[in-house]
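A.B. asks: Next comes the sequence, and after it the predicted model I'd like to discuss.
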Amino acid sequence: MMNLPELIILDVGHGNCTLIRDANDLIVIDCPPGGTLAETLENLSIKEILHILISHSDADHIGGIIDLLSNKDIKIHNVHLNPDAIKESNIWRVLRIALKDAGQRGTKVSSELTTTKTGSLNIGSVNIEVLAPTPELILGGAGGTDLQGRRLTSNSISAVIGIVHDSHRVAILAADIDNVGFDNLIQDPKSFSADILIFPHHGGRSGGGDSKTFAQQVCSFIQPKLIIFSIDRNRFSNNPRAEIIEGLRSSVPDAHILCTQLSQQCAASVPSSKPTHLNILPARGFISNSCCGGTIVIKIDGSRTTYPEITLHKEFVDQVTSPICRKF
């Protein structure tokens, strides 16, 4: 039996997928394409999912949920997501059909994932917060505007999830929130500090604003000790962008930076030997030996939560040719 709940951040390449697991239940946050999530569920002998939370409608966050909903061997109790009227992709239409079919088999589908859901998604001793969007922002919707008249995109209304244990916010999963969405988030006067931050949009451009300034604002506000970029070595090879790293370094110089895969900016070729710090759970970069942090498993223990392999990861980074996380 598990003594503490777990936060599992999967190396899925370009995309996001996080699991929150305790002895009895599982929450899945975002379902990207590829087999890593399905392999992980099989590895962990998972046959039942309490909640699936979909942050927003982009393919790298929803591409895997259709197969999951169709899998008769896995019982999914609840799916939560927000509508997106401008999303006209085929995968979004197929997802809507899959949700209808799953609903007929007993899955409850909620077309709202806003701040009002905070408190209703808890798992064991872990409290799940929906920090963004607010109901009034989602009423503007993708393609509409916020209350200040700024245009909203799918990223602007991306759900931001907080993970709290023992009255301490352990992590914030920022999905693809952009500068407009983040500016709406920080209108709330309460603190949003957290030890772990999954950085927005894989370290890519933040939208219409300056990316360095965006990184400074996000990290100054959250004050993370561990910053994770979920990236694919062979897609968007400039992620995480140098100006993002520069911005976060100026705000939280002592934070540990970890990418799920080894960016081409850091090394032209992958290591010749397998790193010793990687978790044994499935990771997209395992076969090509392109993992940097790979799939990350962290025991959730309130203010005592730590990334256990941080020393070994630092030693791995020491061997990298030109690690961008140490550039500034």
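C.D. replies: Received the coordinates, thanks. Residues are numbered from 1 along each chain as shown.
A.B. asks: Could you use CA atoms for every contact and neighbour count after this?
C.D. replies: Noted.
A.B. asks: Quick one: the helices in the stretch 1-150 of the chain, in order.
C.D. replies: For the stretch 1-150 of the chain, applying DSSP state H, counting those that start in this stretch gives helices covering 36-43, 59-62, 65-70, 90-104, 135-140.
A.B. asks: got another, please set it beside the one above:
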Amino acid sequence: MTTVQSALHPMPRTANGTTEAVILDVGHGNCTVLRDGSRCVIVDAKSDRLLYQELVDAGVRRIEHLVLSHADSDHIAGALRLLPNEDFEVGTVWVNSDSQKDSQKWHELLVLLTSLAQAGRLRPRLAICDLDGSDLSLDNVLIDVLHPTLTDIGHGPGKRGKVRPEITTNGMSVVLRVSLEGHPALLLPGDLDSAGLEQLLSRDKDVSAHVLVYPHHGGHSGAGPEDAFTKTLCDAVSPKVVLFSMGRGVFKNPLPEVVAEITRSFPEMRVACTQLSENCHAGALPSGDRGYLLNRPVAVSAESRSCVGTVRVTVADDQLQVEPTHLAHKRWITQQVNAAMCEPDRQLALPRPRVP
């Protein structure tokens, strides 16, 4: 367990009365912590180490709800070690069944949930749909479940039938809209694909949010041109910030065509990646002053791979605020990143070696 560059401008942790959303830099995967004072809801759990550190540092001992958007390993792996940990009390674990997911980690999770439920340690809920939002919310954190519907989880993922549309495992991802103190703060769509998005938008629900955590880590949407999916999604959500929770060197996300569509059609939107994409900066990791990074847990190797790193969303002066700030983060990008996709009009030349 480690915090990135903790010696650089260390910040005091938030007081127990704080309402916040923390999107952890877990590399390729997702994990969001929603806090209302000492109470919290966790959405997805890629890394148990980083999540454990975040909870301990914040003084959280009670996890009201753990929502696992779908059965992929990069969303559930951390739960396998976090849930048995007696340092925390867990209320309810929410996850939808998936007969098409035949992975060892998914099987281990189901066995673990059975064991912990029998021991009275938690309550498993093997169904979560758009009827369950009121059950997840805290006093100052309103959580709306937008997708899937009861009909969707009743049918489950599978091919098109006589009365049901085709829906994939990714298309069944739980989509949450999170409001902090009355402000629509986050849209958390898991790995929602193009078919799932089409179904979600057909229901005429409010999906607007200040921060969009882009689905599937900026990877392929499942069908059709990626720029069309991106434009449809960003049109609907109308975020101020589009955040890619991704790992450097894994699948080379986010896709260049995805970022290009955002910067072309929505130039007012801030684009940020938790880790530095190889599409922006190949080769050795850049250095430079990273004092803008929050003193929060991030996935690191010998040197930090973070770009914006872990992100925190709060309410101040009746407005949503996102940290790290755009200005400080952009300054580092401008100085250190060779060909940042989020700044398409500027590419830095590679430094030339000095001639003796």
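C.D. replies: That came through fine. What you are looking at is a predicted structure, and each value in this text was computed from that prediction instead of being measured.
A.B. asks: Could I get the TM-score for this pair?
C.D. replies: After superposition, the two chains reach a TM-score (TM-score structural alignment, normalised by the length of structure 1) of 0.94; 327 aligned residues with a CA RMSD of 1.9 Å.
A.B. asks: and Phe182 of structure 1, which of the helices of the stretch 1-150 of structure 1 is closest to it?
C.D. replies: helix 135-140 (11.6 Å; CA to CA).
A.B. asks: what packs against the closest one?
C.D. replies: Judged by 3 or more CA pairs under 8 Å, 6 or more residues apart in numbering; DSSP states H and E, helix 135-140 of structure 1 is in contact with no other helix or strand.
A.B. asks: now the following helix or strand past that helix: which residue numbers in structure 2?
C.D. replies: Following helix 135-140 of structure 1 in sequence order, the next helix or strand is strand 160-165 (DSSP states H and E). Taken onto structure 2 by TM-score structural alignment, strand 160-165 of structure 1 occupies residues 175-180 there.
A.B. asks: contacts for the matching stretch?
C.D. replies: Outside stretch 175-180 of structure 2, the residues that touch it by CA atoms under 8 Å, 6 or more residues apart in numbering are 19-20, 69, 140-148, 184-190, 192, 207, 209, 314-315.
A.B. asks: before we move on, back to that, can I get the helices of the stretch 1-150 of structure 1 in CSV with distance to Leu258 of structure 1 and mean neighbour count?
C.D. replies: What follows is the helices of the stretch 1-150 of structure 1, written out as CSV (distance: least, CA to CA, whole Å; neighbours: other CA atoms under 10 Å):
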stretch, distance to Leu258 of structure 1, mean neighbour count
helix 36-43, 19, 18
helix 59-62, 20, 20
helix 65-70, 26, 18
helix 90-104, 30, 15
helix 135-140, 31, 17
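A.B. asks: mean per-residue distance, the match of strand 160-165 of structure 1 to structure 1?
C.D. replies: Compared with structure 1 after fitting, stretch 175-180 of structure 2 deviates on average by 1.1 Å (mean CA distance after the TM-score superposition for structure 1).
A.B. asks: all strands of structure 1, in order?
C.D. replies: Secondary structure of structure 1 (DSSP state E): strands at 6-9, 18-21, 26-29, 48-53, 75-80, 108-110, 126-132, 160-165, 168-173, 196-198, 226-229, 256-259, 296-299.
A.B. asks: Dump those strands into CSV; add distance to Ile310 of structure 1 and mean neighbour count as well.
C.D. replies: Below are the strands of structure 1 laid out as CSV (distance: least, CA to CA, whole Å; neighbours: other CA under 10 Å):
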stretch, distance to Ile310 of structure 1, mean neighbour count
strand 6-9, 15, 20
strand 18-21, 19, 22
strand 26-29, 24, 23
strand 48-53, 28, 20
strand 75-80, 33, 20
strand 108-110, 38, 16
strand 126-132, 23, 23
strand 160-165, 20, 23
strand 168-173, 16, 24
strand 196-198, 13, 24
strand 226-229, 9, 22
strand 256-259, 8, 22
strand 296-299, 11, 20
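A.B. asks: In JSON lines, list the helices of the stretch 1-150 of structure 1 along with distance to Thr18 of structure 1.
C.D. replies: Shown next, in JSON lines, are the helices of the stretch 1-150 of structure 1 (distance: least, CA to CA, whole Å):
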{"stretch": "helix 36-43", "distance to Thr18 of structure 1": "9"}
{"stretch": "helix 59-62", "distance to Thr18 of structure 1": "11"}
{"stretch": "helix 65-70", "distance to Thr18 of structure 1": "13"}
{"stretch": "helix 90-104", "distance to Thr18 of structure 1": "20"}
{"stretch": "helix 135-140", "distance to Thr18 of structure 1": "23"}
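A.B. asks: wait, which of those is closest to Thr311 of structure 1?
C.D. replies: The nearest among those, by CA to CA, is helix 36-43 at 25.0 Å.
A.B. asks: Where in structure 2 does the closest one fall?
C.D. replies: Alignment of helix 36-43 of structure 1 against structure 2: residues 50-57, by TM-score structural alignment.
A.B. asks: go on, stretch 64-71 of structure 1?
C.D. replies: So stretch 64-71 of structure 1 sits over residues 78-85 in structure 2, by TM-score structural alignment.
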